[in-house]
Structures are given as structure tokens and as C-alpha cells.
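Colleague: Sequence first, then the predicted structure, then my questions.
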Amino acid sequence: MTINCKGQLIDLSMPKVMGILNVTPDSFYDGGRFVSEKNVLLQVEKMLQDGANFIDIGGQSSKPNAEIVLVDEELNRVISTVDLILKNFPETILSIDTFNSKVAQMAIENGAAIINDISAGNLDDEMFETIAKLQVPYIMMHMRGTPQTMSKMTNYDDLVKDVLFYFSKKVAKARSFGINDLIIDPGFGFAKTLEQNFELLNKLKLFQMLELPVLVGISRKSMIYKTLENTPENALNGTSVLNTISLTKGANILRVHDVKEAVECVKLYNQLQK
């Protein structure tokens, strides 16, 4: 179970950690923290030292009811960050969190390696064609609607069955375009209630039937802090607990704000598997 990142084969049969770098003013947890070059470099250095395998750059927030960012503004945020990181840490494998094909193309042309699309092509008709042309790993997430409408779109006939069917269609479409390296993300917190998020996590092993790597992104999300009746700032312990459960249920990549703790989860899980 490998993906090709700029000629480097990454084996995802051993779980990996993706560090989150939001270069936005309004992300739900770290909005505004990493808008200066100094803070970006300090954070990237810390995540790499802590053991991050990938850094995921986001140029616009996807939290519920997030403000829509114009493509030119997203490009400005993302491309300058890609250039800055690769100038200072040239071996870094960068993922780009975007649903805009123009941002995807320019980021890859500037040295990024992976595209992480919360809409799996639903918000840009040219995304699949762009990924096929670029031949880079493509993370497809499950979401209904948009970040502005998703909270009202949580009615499912059968949650897990519906999400699996969604991915079966998306995978078939991606393959028809000639896209090789696919990763699926069940989309915790996107068009799902708190209870539905836990149902999805409880049945995560069923996604192995797709025979593709699974990314889990639950870091400091509301399914954790609302259940524990605290805040995103106090949700690290809960994040580590659910990340560990995700690993036992087949997660291949943990997408997190806190790399050190996630890497520790992976190390302990790997030791248990021995």
C-alpha cells in the first residue's frame, strides 16, 4: 500500500502522521497563528522534528460556515507558504488542502506532492482532470454540500453504507481519469452529527473493503470537545485517545495539529502489533 510522492514511494501499511498547517485567519483551532513567515517556519520545524511524514497546508478554512476565500487569495497564501517551506526544508513532503483545481495545479508545479480535497471533486469540475494530468496522490474526503451548508445535510438512510457507496463511485470516476494513488477520508465533522461521527469511527474497519489507504482527521474536533464538555484547546488528550482507536480500526494516516502526540500513538500501536 504505497503512494508515489515526487518519485519517493511512501509505504502506508505502516501508519503515518500528517501535520496540519493552516495559513488562515479563521480556522477553528489555530486560525491566525501561522500567518507570519517566522511562525510558519518555527511550526514546520517543530512538526518535522516531532516526526511528521507530511505537512498539509490549508489556505482557506473549511469549518462550518467558514468565510469563502477567493481563489487568488488562497493562491497567495498557499504558494508563498510552499515556496517558503521548501526553501528552508527542501525534503518536506507537502500536501495541499484545497478544492480548487487552479490552486492544486500551481501548488504541485511549485513543489507540493499531494492534493487533499474535502469535496472529492464536487466543488470544481476540473479537479479530476487536473489530478490525472499531474499524477499525484489524491485524498478524497466525504462531504455533502459545502462548509456553508453541510451542517444541514446530515440525514442518511444508512450512514456507513451511504458513505461507502459515495466512495465506490468516486474511486470508479478517479480510475476512469487514470488517477492512480488514491486515499480516502471519511470526513469526520463534515455533514455529520456528533453521534454519526462516532458511528463512523466505530465502523471504520469496513472502509478496508475499498482496498485503499484511509486518512482520519479528528484532531481537536467538536466530536471530542463537545463530548468532553470542554474546548478545542483542551481536546488533546481526547484526540490521542480517538487517534489510537482509529489506528486499531485500520487508519493509515492521522491528520493532526499535534504531531508529537500522534507519533507516540503510532509508536505504541506499532509495538502492540509486534
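Modeller: Perfect, I can see it now. Residues are numbered from 1 along each chain as shown.
Colleague: rest of the way, CA atoms for contacts and neighbours
Modeller: OK.
Colleague: Okay, Ala66 and Arg255: tell me how far apart.
Modeller: 20 Å (CA to CA, to the nearest Å).
Colleague: Of those two, which one has the most company?
Modeller: Arg255 (23 against 16; other CA atoms under 10 Å).
Colleague: another one to put next to it:
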Amino acid sequence: MNCYKLSSHTPLEALLKKLDVTPEGCAILKQKAHLNLIYIKDLKTPAANILKQDALSIGADLAVPKETITCKVPMVDALLIANDKQLKELSIKERVQPFGLKALAKELEELRFTCKHDFSVMGILNTNEDSFFQGSRFSGKAALRHIERMIEEGASIIDVGGVSSRPGSVGVSEEEELSRIAPIVDLIAQHHLTCKAKFSLDSYSPLCLEYALSRGFQIVNDITALANDDVARMAATHQASVVLMHMKGEPSSMQESPKYENVVLEVDAFFEERIEKAKRFGIEKIILDVGIGFGKTLEQNVQLLQHHEHFLRFGYPLLVGASRKSMIDKIIATPIEKRLAGTLALHVKAYEHGASIIRAHDVYEHVQALSVARALQTIV
């Protein structure tokens, strides 16, 4: 008899099928094998004591500060450690408990994650001269050839932008932005490329978005997350998908000492608010983007990637865009032109933590890397 230890990332469902476990058995065992670590902020101390006892009673646990049992402080933070089955049981138990535990029960139910294995690569094309990566800047027929090449390499979405949103960038008028993107939008329409891939406009200009959406574009990539009601109305009218991205401040100043008490919870609250607004305007096709590099320090960017799976609780696809960004340079000094390897490391990690749309400058390399990452999740 021999045995060996499996990785915690082993594709369990495929392994159980290989062992010829019944479908009913697979369903039960999958719940027991996925461990959740859930950080709970500002939990009333009596609630913490109740939750700990309930967790222990079903084989889970709750890590709390040592003075919690004495109730010397009114609120504490806690760490819940539970598999999917225990999480479900605990959410049922807490529905009848006081001290805010009824509301917590609802959140625990939402946080029973499912890993996403499919991915789409969103290729980047910029029609401006101030985008931070020169390799993404194209115009005229060269832009058309680059779009066709990205589609051939496996991009299922092409994101076109006419204004840079890099840290320190300054905006331009709607008319100037339109003069940059209109020739490319027209070429895309003339060559019927919207039949080969989906097209997204990286803009928050109603004028530019109306131009693109009326010519076959299907996605609004809005770094302001529908701050402008006119953009929300337009997206709803065209039944477009909308990327809601979190950004702290404005591009011109967003990297000047951004501060958060808890970046994951603040981004979560932002998404909740903007999703509600999108729905109020009749927008149903929503994509969430935590906004790597948009008003975040290196540590905050890393925290968002480490806990990216948290945002699956909203039930919408997650987009990540860390391509060649300065966080790589902050980890290991690297010029923009040589940040492909670091980009792939960040994006594969984001994919493993729930991202299903990867916005990237280098399409071929991303399709290859993500195809391998997917195989590692599905082949035993």
C-alpha cells in the first residue's frame, strides 16, 4: 500500500469522477473539501461568542481576540474557518440568533463560492499617444491589423480606448476623444469585426459611447462605474454589458497616498452601491473590476488579488487588468517593456481566484498561460 499527499488545488470533481464516486457522493464530498477563511469585521462581542460555539458544534471554528469571552470591548474582528457544508449549516443556525447574526447568516450563505474555470482574454488597443505602454498604441490600418491579429491569437473581446487613465494622466474633451476613436470604430464596423469578437469601449463619455454602441460595440468599460447617469441610460438603451470598476479619486491624483481602512470591504461596499444603481437604470449585464492600480498601493493591490474570490458573491463575472502595471516594478524593478512575465503571474493568480475576463496587452501569451492554468485545474 502506498499513499501521497495531494495539492490543495487538486481538481476534486475530476478526481472523484476518476474514482467512480456516485454523483450524490461527489456533491457531498465537494462541500467538505473546500475550506473557506472568512474575515468578519466589527462583530458584536456577544455575537462572536455565540458564533464561536455554533461553529465548534459543527466542526468549524472561529478565531477571536483573547478578551472576547469577557466582553470587555463592544466589537471585535474574527476569522471564520469552515468548509462549504459547515458554512451552509452555520448560516442556517445564525438565522435565529440575536446581536446582528441574522444579517451575518445571509452574508455567509452568499459567500459559499464556486470556482470559475472558463476565461476570456480582452485584448487592448489604444488610439491615443499617452497610454503608458507604447506597444498598445495604434492608428488607421495598423490598428485594424492589430485587432485582427489579437482575434486570431484568441482574444474574444477587444477593448478600444482613446484617452489614457494611467496615474497622472489628464483628460481631454469629448470631441477630442471622439476624433481619436471614431476612425477605428468605423473600420471595425466596415470590416464586420463585431461578428468575430465582442468590442468594448474604454470610456465614460456619453458622446463616444453612443457612437460606438450604435456601430456594434457591446460593452461599456467605465472606469467611473456609471458616475454619469447619461452613461447608465445609454447602456440600458443599447442593452450593453457594463464593466463597473472601482477607482479611488481621479487618474490625475489617484496614486497620491491612497488610504483605506480595509480595501476589500470598501471595494465590496462600492460594488454593492453601483450594482444597485445599474439595476435601477435597467442594466442587467454587469462585470466587476476591482481596479488594480487605480488609487491603490502595492499592498492594497496584492490584497485585492489574494481575496479576489470574495467578489464572486455578487454573482457577476470578474475582470482583472494588471497588464504591465507599476505594481510589478514595485515588486521587482522592471521597465514597462519587460513586464510580461510579471503580468502573467498576476493574471494567472487572479484567474485561480475567480477572474474570468483577463484584460491584457499580450493576447497570445495569455491564451497559452491561462489554457495551461485551466488544464491544471481540470486534469487529474
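Modeller: Great, that's in hand. The shown structure was predicted, so the numbers you read here are calculated from the model rather than taken from an experiment.
Colleague: Where in structure 2 does stretch 196-205 of structure 1 fall?
Modeller: Matched against structure 2 by TM-score structural alignment, stretch 196-205 of structure 1 falls on residues 300-309.
Colleague: Contacts for the matching stretch, please.
Modeller: 113, 263-264, 290, 292-293, 327, 346, 349-350, 353-355 (CA atoms under 8 Å, 6 or more residues apart in numbering).
Colleague: do stretch 181-192 of structure 1 as well
Modeller: 3-4, 118, 136-145, 147, 150-154, 163, 167, 171, 197, 200, 212-218, 221-223.
Colleague: and what of stretch 202-215 of structure 2?
Modeller: 159-163, 174-175, 177-178, 181-182, 185-186, 189, 201, 219-224, 226, 228, 230-231, 234, 238, 240.
Colleague: One more: stretch 150-158 of structure 1?
Modeller: Pro64, Met143, Arg144, Gly145, Asp162, Phe190, Ala191, Lys192, Thr193.
Colleague: For PyMOL, write the select line for the buried members of these.
Modeller: Buried members of the contacts of stretch 150-158 of structure 1, defined by 16 or more other CA atoms under 10 Å, are picked up in PyMOL with:
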select buried, resi 64+143+144+190+191+192+193
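Colleague: can you list the contacts of stretch 150-158 of structure 1 in CSV and add secondary structure and distance to Thr231 of structure 1?
Modeller: CSV is the format used below for those (DSSP: H, G, I helix; E, B strand; the rest coil; distance: CA to CA, whole Å):
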residue, secondary structure, distance to Thr231 of structure 1
Pro64, coil, 16
Met143, coil, 24
Arg144, coil, 25
Gly145, coil, 26
Asp162, helix, 30
Phe190, coil, 18
Ala191, coil, 20
Lys192, coil, 19
Thr193, coil, 17
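Colleague: how about the contacts of stretch 150-158 of structure 1, which pair is most distant?
Modeller: Across those, the longest distance by CA to CA is 21.4 Å; it joins Pro64 and Asp162.
Colleague: the helices in the stretch 101-250 of structure 1, which residues?
Modeller: 101-109, 127-134, 159-177, 194-202, 222-225, 236-248 (DSSP state H, counting those that start in this stretch).
Colleague: Name the stretch among those helices that sits most buried.
Modeller: Among these, ranked by average contacts under mean count of other CA atoms under 10 Å, first place goes to helix 222-225 (a mean of 22).
Colleague: hmm, back to that, what's the closest of the helices of the stretch 101-250 of structure 1 to Asp50 of structure 1?
Modeller: helix 236-248 (15.0 Å).
Colleague: mean distance, whichever helix or strand comes after that closest one to its aligned residues in structure 2?
Modeller: Elements were assigned by DSSP states H and E; along the chain past helix 236-248 of structure 1, the next helix or strand is strand 253-256. In the superposition with structure 2, the average deviation recorded for strand 253-256 of structure 1 is 0.2 Å (mean CA distance after the TM-score superposition for structure 1).
Colleague: What span of structure 2 is the helix or strand just after strand 253-256 of structure 1 aligned with?
Modeller: Counting by DSSP H and E, the next helix or strand C-terminal to strand 253-256 of structure 1 is helix 259-273. Helix 259-273 of structure 1 corresponds to residues 363-377 in structure 2, going by TM-score structural alignment.
Colleague: average gap between the matching stretch and structure 1?
Modeller: Mean deviation for stretch 363-377 of structure 2: 1.2 Å (mean CA distance after the TM-score superposition for structure 1).
Colleague: counterpart of Asn235 of structure 2 in structure 1?
Modeller: No, residue 235 of structure 2 isn't Asn; it's Ala. By TM-score structural alignment, Ala235 of structure 2 lines up with Ile131.
Colleague: on that earlier part again, just the buried residues of the contacts of stretch 181-192 of structure 1.
Modeller: Buried among the contacts of stretch 181-192 of structure 1 (16+ other CA under 10 Å): 3-4, 118, 136-144, 147, 150-151, 163, 167, 171, 197, 200, 212-218, 221-223.
Colleague: Please narrow those to those residing in strands.
Modeller: Among those, DSSP state E puts Ile3, Asn4, Tyr138, Ile139, Met140, Met141, Leu215, Val216 in strands.
Colleague: ok, so what distance separates the nearest residue to the fifth one once chain neighbours are set aside from Ile183 of structure 1?
Modeller: In other words, Met140 of structure 1. Distances taken as CA to CA, 6 or more residues apart in numbering put Ala120 closest to Met140 of structure 1, at 4.5 Å, once the chain neighbours are dropped. Per CA to CA, Ala120 of structure 1 is found 11 Å from Ile183 of structure 1.
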